[in-house]
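A.B. asks: what follows is a predicted protein model with its sequence.
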Amino acid sequence: MNPRLSAVLSSHDLPAAELQAARLDGEVYCVDECFSPIDEIDDAAHRAGSLRTLVPRRLIAARETAAWVHGVLINPPVVHHFWSNHDARARPNPSPRLDVRELVLLPSDIVILGGMQVTTPLRTAIDILRFTEHLGRRESAAVPLLSEQSGLSLRELREHILALKKTPGKHKALAALALVREGHEHLSGHTIDVVDRVDASNRIEHSVEVRGVAHLEDEPADS
């Protein structure tokens, strides 16, 4: 196997059996459903690049999927979440691992990583707060880290959400953020981590699902 074939390998590059054998031999490591040569650094570009095998590039990685790409979740979600701008006209093959919904986003909501569109850390935190049905440990731990990546405290994140207008789910996001802040402040006195932190990768084993509202233009609709 040529380790320089690609930074992220899938069955489109090499037979699945060969990739699995290389994993067992310690030549590659898993990146969700893909693999990467062992001498490649596990970073956001690798994680985002692995999504290219799942969906068209016109879709935008969001919510827990974006949180994983940004490194605040150590494991990829069981179900990947993507936004589709109304004019994208991109529909992946049906899969139990994919949740694709239409949402209007601004260019400032999106960054390009590994050839994929991904919501920014700020947009990701707000979307988690806004759309999560039941706030869990993983979600609650992810929001403070995403807010930190955005250069905002949780108090400043609240002010940002308050300033949004005509945004569906705004009050839900604020209520979810209040729970996150309460839990975060309760744990802030601990010297070891907030919910199982992983030092090496600056990611967390258990993070939080919270979704928030990032922009006035948002009008979510199931695809």
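C.D. replies: Noted; the coordinates are in hand. Residues are numbered from 1 along each chain as shown.

A.B. asks: rest of the way, CA atoms for contacts and neighbours
C.D. replies: Will do.

A.B. asks: OK, contacts around the spatially most central residue of the chain?
C.D. replies: The chain has residue 66 as the residue nearest its centroid, 1.7 Å off, counting by Cα atoms, centre = their mean. Neighbour list for residue 66: 118-121, 124 [criterion: Cα atoms under 8 Å, 6 or more residues apart in numbering].

A.B. asks: quick check, it in a helix?
C.D. replies: Yes - counting by DSSP: H, G, I helix; E, B strand; the rest coil, residue 66 is found in a helix.

A.B. asks: would you mind measuring from the residue nearest to residue 76 when sequence neighbours are not counted to residue 187?
C.D. replies: Nearest non-adjacent residue to residue 76, counting by Cα to Cα, 6 or more residues apart in numbering: residue 68, 5.7 Å away. Distance, residue 68 to residue 187, using Cα to Cα, to the nearest Å: 22 Å.

A.B. asks: tell me which of the two has more neighbours.
C.D. replies: residue 68 (24 against 14; other Cα atoms under 10 Å).

A.B. asks: and the comparison structure, right after this:
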Amino acid sequence: MRTPPSSPLIGTATLSIAELSAARLDGELYPLAEMFCPVDLPPFPASLAAGLAAALPEHAFVERLSAAWLHGALAEPPQPPQFALPAGIGARPRRPRAYAMRQVVIAERELVLIGGCRVTTPTRTLVDVLLDDELGTRRAIAVAAAIAATAGLSPAVARSALRSRFRLPNTAMAEERIRLWAASRR
């Protein structure tokens, strides 16, 4: 774990577990990865991302619903946070229960830096959400539409980005979700 000096997150280095738990019960903090975030932290992507950066294992990046949250498409951060490692990196997370972690093939151009935190681009995030079979179709389309609205993307852009990637599981499901999303916009 690395904690940037500007991290707005609070952990056991600052407060005891009892104090953190009490503050959470009082509604002053909410859990974010392995730390806690003040509820009054301004919801600027850079501030939120700086908080997540403190929880990221080395080489990891923020993806799927957590990336959608940082891009302004979701009001609340998903629990657990969703992180990924580039395929081929042999790192193992220290406390894997605090966040969801997977390995994925990703190009550097599909990552952006927000608040010192590596995050999938809005387009990559949109495609990843549409491919996620753990999300129901209705939820995936709602999140995809929210990402598209904040980033100025369309179903055509999503379809093109999906087709530019090869050998992906759930491609037919994602294509159907894009079709349903496009139809709902008419």
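C.D. replies: Great, that's in hand. Only a predicted model underlies this, so the values are computations on that prediction, with no experimental measurement involved.

A.B. asks: can you calculate the TM-score here?
C.D. replies: After superposition, the two chains reach a TM-score of 0.76 (TM-score structural alignment, normalised by the length of the second structure), with 179 aligned residues with a Cα RMSD of 3.0 Å.

A.B. asks: got the contacts of residue 66 of the first structure as TSV, with secondary structure, distance to residue 43 of the first structure and neighbour count columns?
C.D. replies: Shown next, in TSV, are those (DSSP: H, G, I helix; E, B strand; the rest coil; distance: Cα to Cα, whole Å; neighbours: other Cα atoms under 10 Å):
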residue	secondary structure	distance to residue 43 of the first structure	neighbour count
118	strand	14	27
119	strand	16	30
120	coil	15	22
121	helix	15	28
124	helix	18	32
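
A.B. asks: which of those residues lies closest to residue 110 of the first structure?
C.D. replies: If you rank the contacts of residue 66 of the first structure by distance to residue 110 of the first structure using Cα to Cα, residue 119 comes first, at 4.5 Å.

A.B. asks: got the contact list for that closest one?
C.D. replies: With contact set as Cα under 8 Å, 6+ apart, residue 119 of the first structure has these partners: 60-63, 66, 109-111.

A.B. asks: of those, buried ones?
C.D. replies: Burial by neighbour count, judged by 16 or more other Cα atoms under 10 Å, picks out 60-63, 66, 109-110 from the contacts of residue 119 of the first structure.

A.B. asks: show me the residues you listed that map onto helices.
C.D. replies: Of those, the ones assigned to helices by DSSP state H are 63, 66.

A.B. asks: closest to residue 203 of the first structure among the buried ones among the contacts of residue 119 of the first structure?
C.D. replies: Ranked by distance to residue 203 of the first structure (Cα to Cα), those are led by residue 66 at 12.9 Å.

A.B. asks: mind checking how far the closest one is from residue 128 of the first structure?
C.D. replies: 10 Å.

A.B. asks: make TSV from the contacts of residue 119 of the first structure and add distance to residue 36 of the first structure to it.
C.D. replies: Conversion of those to TSV gives the following (distance: Cα to Cα, whole Å):
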residue	distance to residue 36 of the first structure
60	22
61	20
62	22
63	24
66	19
109	28
110	25
111	22
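
A.B. asks: now the helices for the first structure?
C.D. replies: Ranges of helices within the first structure are 16-24, 44-50, 63-69, 121-131, 137-149, 154-163, 170-187, based on DSSP H.

A.B. asks: want to throw those helices into JSON lines with distance to residue 100 of the first structure?
C.D. replies: Formatted as JSON lines, those follow (distance: least, Cα to Cα, whole Å):
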{"stretch": "helix 16-24", "distance to residue 100 of the first structure": "26"}
{"stretch": "helix 44-50", "distance to residue 100 of the first structure": "16"}
{"stretch": "helix 63-69", "distance to residue 100 of the first structure": "11"}
{"stretch": "helix 121-131", "distance to residue 100 of the first structure": "13"}
{"stretch": "helix 137-149", "distance to residue 100 of the first structure": "19"}
{"stretch": "helix 154-163", "distance to residue 100 of the first structure": "24"}
{"stretch": "helix 170-187", "distance to residue 100 of the first structure": "20"}
